[in-house]
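Asker: Need a 3D model of the following:
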Amino acid sequence: MNANPFGWVEIPAMDLARAQTFYQQVFAYQFDTLEMGETMMAMFPFDHEKPNASGALVKGEGYVPQKQGFLVYFSVEDVAPTLKNITKAGGKVLQEKMSIGEHGFIGLFEDSEGNRLGLHSRQ
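Answerer: This next block holds a predicted model:
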């Protein structure tokens, strides 16, 4: 296999419109929506020609926001200003920008739905 091991991420949302607004305000993402039966998805931007994974915000049975367990990191230019955007958009900073040595920097946050997520940057 000649790619990174992860191909897709689904982030639970109790209120899909609220979650979309949060992520639009923080990252300036535009979403495409998809309905699959009772499950609603708001797809993050995705370019099949580029590496890395993408994903969707998902509202549906079995999708429950989590503060524990696995942790997904969004790649950003700089963690610090993104954490400020998170606070402005109604999220909560859980870990300020922190060095992880030669691997860059991380920060943790809680989104509008109560999910614990991370940010990663090289600077």
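Asker: CA atoms for contacts and neighbours, from now on please.
Answerer: Fine.
Asker: The lengthiest helix in the chain - contacts with which helices or strands?
Answerer: In the chain, assigned by DSSP state H, the helix with the most residues is helix 16-27. Contacts defined by 3 or more Cα pairs under 8 Å, 6 or more residues apart in numbering; DSSP states H and E place helix 16-27 against strand 39-43, strand 54-59, helix 79-88.
Asker: Report the contact partners of the residue most central in space within the chain.
Answerer: In the chain, the centroid-proximal residue (Cα atoms, centre = their mean) is F74; its distance is 5.5 Å. Contacts of F74 were listed using Cα atoms under 8 Å, 6 or more residues apart in numbering, and they are L117, G118, L119, H120.
Asker: if we can go back for a sec, rebuild the helices and strands packed on helix 16-27 as JSON lines, extending it with mean neighbour count and distance to A17.
Answerer: Shown next, in JSON lines, are the helices and strands packed on helix 16-27 (neighbours: other Cα atoms under 10 Å; distance: least, Cα to Cα, whole Å):
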{"stretch": "strand 39-43", "mean neighbour count": "19", "distance to A17": "9"}
{"stretch": "strand 54-59", "mean neighbour count": "22", "distance to A17": "10"}
{"stretch": "helix 79-88", "mean neighbour count": "18", "distance to A17": "16"}
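Asker: Another sequence for comparison is provided below:
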Amino acid sequence: MTKHAVAWTEIPVTDMEKSVAFYNDVFDFGMTIDNSGPNPMAMFGATGNAIGGHLYPGKPAADGGNTIHLYVPDGLEATMKRCEAAGGEIVSPIITIPPGRFAYAKDLDGNSLGIFEAAS
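Answerer: Just a heads-up that it's a prediction; the model follows:
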């Protein structure tokens, strides 16, 4: 198994249904709410060796908390437009780095997100 620095991510949200719809609209995840455990959760990116995570009912950090960078399903600009259309906020210009390009955004609860497009 490949060793990664990050094992898992969790994003606290105040409204599971609205947040699942937001992340599905923006990133095309196909998430559903799983109520089989002690708390509801909706998983994303947990296939194979991929690092995944989930949304869960919780209290987001007042300042946006840590930033989780998520891959775009298509172009960066298209994903940024979907983010805004779904109720999120783009909070930076596009930033280019050797591995690709990204922009900072906030979800419906103000959680900090990096919307990342890998270099081709």
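Asker: Need the TM-score between these chains.
Answerer: Here the TM-score for the pair of chains, by TM-score structural alignment, normalised by the length of structure 2, is 0.84; 116 aligned residues with a Cα RMSD of 1.8 Å.
Asker: just to revisit the earlier point, could you flag which of the contacts of F74 of structure 1 are buried?
Answerer: L117, G118, L119, H120 (16 or more other Cα atoms under 10 Å).
Asker: mind listing which of the residues you listed are in strands?
Answerer: If you go by DSSP state E, the buried ones among the contacts of F74 of structure 1 have L117, G118, L119, H120 in strands.
Asker: Apart from its neighbours in sequence, what residue is nearest the last one?
Answerer: Read that as H120 of structure 1. Nearest residue to H120 of structure 1 in three dimensions, chain neighbours excluded: I106, at 4.5 Å (Cα to Cα, 6 or more residues apart in numbering).
Asker: Before we go further, the one you found is sitting in a helix, right?
Answerer: No: judged by DSSP: H, G, I helix; E, B strand; the rest coil, I106 of structure 1 forms no part of a helix; its state is strand.
Asker: What's it aligned with over in structure 2?
Answerer: Taking TM-score structural alignment, I106 of structure 1 has F102 as its aligned residue in structure 2.
Asker: try V79 of structure 1
Answerer: By TM-score structural alignment, V79 of structure 1 lines up with L76.
Asker: Around the nearest residue to that match once chain neighbours are set aside, how many other residues sit close by?
Answerer: Spatial nearest neighbour of L76 of structure 2, excluding adjacent residues (Cα to Cα, 6+ apart): E117 at 5.8 Å. By other Cα atoms under 10 Å, 22 other residues sit near E117 of structure 2.
Asker: what's the mean deviation for the strand ranked longest in structure 1 versus structure 2?
Answerer: In structure 1, with assignment by DSSP E, the single longest strand is strand 92-99. Strand 92-99 of structure 1 differs from its equivalent in structure 2 by a mean of 1.1 Å after superposition (mean Cα distance after the TM-score superposition for structure 1).
Asker: by contact count, what packs against that strand?
Answerer: Contacts defined by 3+ Cα pairs under 8 Å, 6+ apart place strand 92-99 of structure 1 against helix 79-88, strand 105-110.
Asker: Let me see the residues that make contact with that strand.
Answerer: Residues contacting strand 92-99 of structure 1 (Cα under 8 Å, 6+ apart): V79, A80, L83, I86, T87, F105, I106, G107, L108, F109, E110, D111.
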